[in-house]
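>>> what's the 3D shape of this:
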Amino acid sequence: MADPTPLTRPFRTDQVLRALDAVDSGSVTRAEWAVVRQVRSELTRQERGPAARVDVHAGIAASSHARRDPLRAAGVGHATFSGGAALSLYLGPVVFVSHPYFDTRLKYDPDWYGKKDRVIAGRFDAAYISAQFTHADLFFGTLDRNWGPSAVQGLLLSDSPYGPDHFALSIGTTGVKLEGFATQLNDLTDSTGAAVHRYMVQHRFWIRPPGRWTFGLWEGSVLSGVGRQLEPWFLNFASLGFLAQLNTGTNVNSFLGFDVQRQGKVTLFAQGLLDDIQVDKTSATDQKPASYGLTLGAQGRVPHSAAAWTLFYTRVTNLTYRNEDNFQTPIYFGLGTGRNFSDYDQTSLKLSFMPLPAVLVQPEITLLRQGEGDLHLPHPPVSAYPSTPAFLAGIVERTLRLAAGAHAAYGRWDLSADGGVHLISNAAHVSGASQTRWVGSIQLTWRTKKEGRIP
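Reported below is the predicted structural model:
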């Protein structure tokens, strides 16, 4: 199936349905065609005009860790239970979604910033109002987003944080779009005890000319200050925040980036982020190490089989995301808005295939190198620039992950599992220390839905 929105997640339902309608049943296996039919059935609305849909789910799980990402497994593992209900209202071009849920796993997740001292913990997985027109989308609320290749988290905007409420705008056609994203990050406190307000704005120009290529050029701005409000010249999605900073003399942390993808039998993709690179080398401040992020990868089908593969390399340097003003970092309640780690690189090879209808298996090999740099650390002083490594600072921890995941669906039931071994050298950044860690999780979920007209 062709990607209906390259370099952008999430999908809109109508975009997925159009892509599914274009799938030729003769070009896929019987198991894959069954999935196409099932997804089409789940997404197709049965009612016309104003309608409502309720999706209810409940599940039990067990895991060796509490963090969502098994590669960065952390937190004490537990047997957990969860449940929730999503209400969707379809009112012409307006869509209303509210999906509260509880999950006892959140109590042990080191990344979850919310309340943890009760029997259960909960949040909204999605809660938004969206107006969707032919050439414009307006959005306010919370929903996971990813700008960049879909196989890996975006460098500045991804599902890493737990759902910041935001305003989003998209104007254009299926070939050219102008996109904007604006949110308020959590307040921090300065040395006097004053609350420092923080905001983030991102703009992207997305173009998909006839043929196989898709491109994106984007910028991001992180603003902060005691009593500071989000200035309108940064919120203006038709202008450039970088230029507004220069012309207004205001202080922000600016980012520039690009996305690119070429669709084909082998799909190629890349993303780059430029945080701070010094061209001149004449003063002490010019000695600051380069800070950037990069992703390169490819996807395709395994010849003479129904399996698919994904290979990617991604890197984030030591000082990426950090700034001389320590309040101007793209971090939301302790989680990076793009990546939650810096000073690392990762190489991953993943396969996916369906041995049986409604059963997906995904083996994986990943090599992770993690330096001692951390985007949560304060920015180094100018005097420390010459001794600050640009990449892989200190003792480098190396993790080789050998794992496999599986997902099976039968009627209203979903069963998913993930397990593997992490072979770690220089564990915890101690030279010569080694560790073998087994990680795994399993989850059983029951789902049902009901759709009806709104009088």
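>>> all contacts plus neighbour counts: C-alpha atoms, from now on.
Fine.
>>> distance between the lengthiest helix in the chain and the chain's centre?
Across the chain, the longest stretch assigned as helix under DSSP state H is helix 30-43. How far helix 30-43 lies from its chain's middle: 25 Å, per C-alpha atoms, centre = their mean, to the nearest Å.
>>> who does whichever helix or strand comes after it touch, helix- and strand-wise?
Scanning forward in sequence from helix 30-43 by DSSP states H and E, the next helix or strand is strand 51-63. Judged by 3 or more C-alpha pairs under 8 Å, 6 or more residues apart in numbering; DSSP states H and E, the packing partners of strand 51-63 are strand 79-91, strand 434-453.
>>> Which among those is found nearest to S27?
S27 lies closest to strand 434-453 among the helices and strands packed on strand 51-63, at 30.3 Å (C-alpha to C-alpha).
>>> For the host helix or strand of Q202, name the packing helices and strands.
Q202 is part of strand 195-207, with elements assigned from DSSP H and E. Using 3+ C-alpha pairs under 8 Å, 6+ apart, the elements in contact with strand 195-207 are strand 176-189, strand 213-226.
>>> Next, the contact list for the nearest residue to A131 once chain neighbours are set aside, please.
Once flanking residues are discounted, A131 sits nearest to V94: 4.4 Å by C-alpha to C-alpha, 6 or more residues apart in numbering. Shown in contact with V94 (C-alpha atoms under 8 Å, 6 or more residues apart in numbering): I129, S130, A131, Q132.
>>> A51 versus V94, what's the distance?
Going from V94 to A51 by C-alpha to C-alpha, to the nearest Å gives 11 Å.
>>> And for A428?
Computed as C-alpha to C-alpha, the A428 to A51 distance reads 53 Å.
>>> For L169, pull up the helix or strand it's in.
Using DSSP H and E, L169 maps to strand 166-172.
>>> can you list the residues that contact that strand?
135-142, 177-184.
>>> what does stretch 352-369 give?
Under C-alpha under 8 Å, 6+ apart, the answer for stretch 352-369 is 30-32, 34-35, 306-309, 344-351, 392, 396-410.
>>> Those residues, buried ones only, as a ChimeraX selection?
Restricted to buried positions by 16 or more other C-alpha atoms under 10 Å, the ChimeraX selection for the contacts of stretch 352-369 reads:
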select :31,32,35,306,307,308,309,344,345,346,347,348,349,350,351,392,396,397,398,399,400,401,402,403,404,405,406,407,408,409
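>>> that older thread, would CSV of the contacts of V94 with neighbour count be doable?
Shown next, in CSV, are the contacts of V94 (neighbours: other C-alpha atoms under 10 Å):
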residue, neighbour count
I129, 17
S130, 18
A131, 16
Q132, 16
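>>> Alongside the first, I'd like the structure of this one:
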Amino acid sequence: MRFYFLLVLFFVFSITVSAQSNKILTLNLRVYDHITHLQNRGLLLELDPTSLPYTTGEVYEALLKVEEETLSEVEAVWYNSVKKVVSPKSKDVEEKAVVINASIEGGFNFKNTNRLNLLRPEDKNLYFSPISAAKFYLEGGSFGGQFNLRQDETYFIDPDGVNPFGRFHTRAEDFYFGYQAEYLKIYFGRYRNHWGVYGQSSTILSSNPFPYDNINFRFGNNRLNIEGIFGELDNLSENGDFDPFTGGREPQINGTRRYLAAHKINWSPNNSLRLSLFRTALYSSNTSSISLKYLNPFNDLLFDRTNNPNNHFNNTFIGGSLWLNKGRFTMNGQVTLDDIHLTNNDERMTASVIGMMNFSELFYNTDLGIKLEVISYQSYNTSTQISGRYLYMGRGIATQFNDYVLASVHTEHFAYNLLKGLRIKPEITLLLQGEQEIDQPFYKIEPDGSLPPFVLTGTVEQTLRGALNLSFNPIPEFWLEGEFGINDVQNKNNIENNDVVELTGMLIAGFRLSLTKILNNESK
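Next up, the predicted model:
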């Protein structure tokens, strides 16, 4: 019934269009797979691989600089797929024309655990989750805006997040209004952001949480720019929790207001090297609102956070990243410091570190990828104020978990000679998980008075997973993906000698239909 409701909306809005340069390519679009593969081969490097999402205009401008005749067979498939998504359908657009786009999306997710992360299954039940969305986009000149309703049953069964749905099991997501010019881009809306490589974790700001209302802006050019995100988060209720369904809505409404300010400076001496410094502050109080000192990206949040007037509690993070491409080799590293102590030896410093290396075309149409993640025991939870936890509706703003070490290696074979759009990806992952959780009470010392370890506290759960992922994406409008694997788990749930073997799998399918139209200025 909900899907038919969205279908009706689609046909109401379907007046049909063309090129939209200000349209945001939201992070649930699989076109990012192809963009990332091209970047790993030294193409589309005008786009910052560590600042997502892009707009269609940004991607189209990068495509124009690619020499098509030099592309390999698989690179040409990716190039044409991206081009189909972002390029103008018509070049005869008047200066005062309005561009309209409408689309619908449908599909499902079928898996044998309630968590999308098959490395960390929560239970062994079967779940079938239908997914649908309806979008309406309007653009004129340098302005663009999008309306979107999304229905996703995976939100209901997610064991980590708070259910965001209200009536009709439908949520407004990926909506925005924005302006884009040569040196300035500013958007207001509710959509996911990711300061890191697509498909990889981020230690500072990721696509893991549900989309939250935010102001997003960037000033500068491709060589040097500063960007910022100012987000409105969920309140901490008067009951001391983040659950709006306990005790009614009044404790939530009258609770502690929470906001996120994130600033990032990007410098690229050339297209193959990108360096970034970032800082975020999660501030809160019973009277907090939009704060100009946190909103301004040219204000230093690290030093100014303790200056008077100091009207908020805050939890501040700083860090940096490096992204490098040399031909068919790509690497990315990111470090975030969560709690810094220069003179105090009575508390453990906490930090988060991730690294990734990719070797493209190591064999015929085959890539090799390696990644490492080390998230310390108290990362994202170093404040005695519960309101300072780095969460939005129960989901981590950076990573979903802390106190873990993860290492994985995978190959990706693009079997386009067998079937266009077919990718075969075997992967082996080792996960070591300590006892600390991201939403547990903050503590500095062990019961015996000693400092906790930097990472992997208590009884360590160890998971070794071997998995095979098959993806079929012949055209941008259709995708099919399946993953099946075996988890060999020791000390399950951090219980000594609780060893199990788990078989987990997931099947995802989806389609997207889009209609477009250009309304030229009738007055001649």
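>>> Next, the TM-score between them, please.
After superposition, the two chains reach a TM-score (TM-score structural alignment, normalised by the length of the first structure) of 0.92; 450 aligned residues with a C-alpha RMSD of 2.3 Å.
>>> Now do the contacts for the aligned partner of A398 of the second structure in the first structure.
Matched by TM-score structural alignment, A398 of the second structure corresponds to G338 in the first structure. Each residue near G338 of the first structure by C-alpha under 8 Å, 6+ apart is listed here: Q153, G154, L155, L156, L157, S158, D159, S160, P161, P330.
>>> what about the fourth one, how many residues close to it?
Going back to what we said before, that points to L156 of the first structure. 26 (other C-alpha atoms under 10 Å).
>>> which residue lines up with it in the second structure?
That one, L156 of the first structure, aligns with I204 by TM-score structural alignment.
>>> which residues does its match contact?
The neighbours of I204 of the second structure, taking C-alpha under 8 Å, 6+ apart as the test, are W195, T280, F317, G319, T336, I397, A398.
>>> Now intersect these with the strands, please.
Judged by DSSP state E, those include T280, F317, G319, T336 as members of strands.
>>> Quick check: the third one touching I340?
No: counting by C-alpha atoms under 8 Å, G319 of the second structure sits too far from I340 to count as a contact (11.3 Å).
>>> Which of these two has more residues huddled nearby?
Taking neighbours as other C-alpha under 10 Å, G319 of the second structure and I340 compare with G319 leading, 20 against 15.
>>> Next one: the more buried one from D439 of the second structure, what distance?
22 Å.
>>> sorry, back to before: okay, the ones in strands among the contacts of I204 of the second structure in a markdown table with distance to T256 of the second structure next?
Output for these, formatted as a markdown table (distance: C-alpha to C-alpha, whole Å):
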| residue | distance to T256 of the second structure |
| --- | --- |
| T280 | 19 |
| F317 | 20 |
| G319 | 27 |
| T336 | 26 |
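>>> which two in these are spaced the farthest apart?
Largest pairwise distance in those, by C-alpha to C-alpha, is 10.0 Å, between T280 and T336.
>>> Pull up the overlap in contacts between the two.
Listed as contacting both T280 of the second structure and T336 by C-alpha under 8 Å, 6+ apart are I204, F317, I318.
>>> Name the SS class of the counterpart of L294 of the first structure in the second structure, please.
Counting by TM-score structural alignment, L294 of the first structure lines up with V353 in the second structure. At V353 of the second structure the chain is in strand, as set by DSSP: H, G, I helix; E, B strand; the rest coil.
>>> How about V353 of the second structure, nearest residue that isn't a chain neighbour?
In space, V353 of the second structure is closest to V335, 4.6 Å off (C-alpha to C-alpha, 6+ apart).
>>> Could you do D187 of the first structure as well?
Nearest to D187 of the first structure is H197, by C-alpha to C-alpha, 6+ apart, at 4.9 Å.
>>> can you pull the contacts of the closest residue to T154 of the second structure other than its chain neighbours?
Spatial nearest neighbour of T154 of the second structure, chain neighbours left out: S129 (5.7 Å); criterion: C-alpha to C-alpha, 6+ apart. Neighbouring residues of S129 of the second structure by C-alpha under 8 Å, 6+ apart: F108, N109, F110, D152, E153, T154.
>>> Give me the aligned partner of the residue nearest to V353 of the second structure over in the first structure.
Taking TM-score structural alignment, V335 of the second structure has G272 as its aligned residue in the first structure.
>>> so what's its match up against?
So G272 of the first structure contacts L155, G257, F258, D259, Y292, G293, L294, T295 (C-alpha under 8 Å, 6+ apart).
>>> Ranking by neighbours, what's the top pick from those?
L155 (27 neighbours).
>>> Isn't that residue up against L274?
No: using C-alpha under 8 Å, L155 of the first structure makes no contact with L274, being 10.0 Å away.
>>> Can you work out which residues contact both of these two?
With C-alpha under 8 Å, 6+ apart, L155 of the first structure and L274 have common neighbours G293.
>>> The nearest residue to D346 of the second structure once chain neighbours are set aside and Y377 of the second structure, how far apart?
Excluding its sequence neighbours, the residue lying closest to D346 of the second structure (C-alpha to C-alpha, 6+ apart) is L451, at 7.5 Å. L451 of the second structure sits 11 Å away from Y377 of the second structure when distances are taken as C-alpha to C-alpha.
>>> Same drill for these two, tell me which one is more crowded.
Set side by side, L451 of the second structure and Y377 show more neighbours around Y377, with 29 against 15, by other C-alpha under 10 Å.
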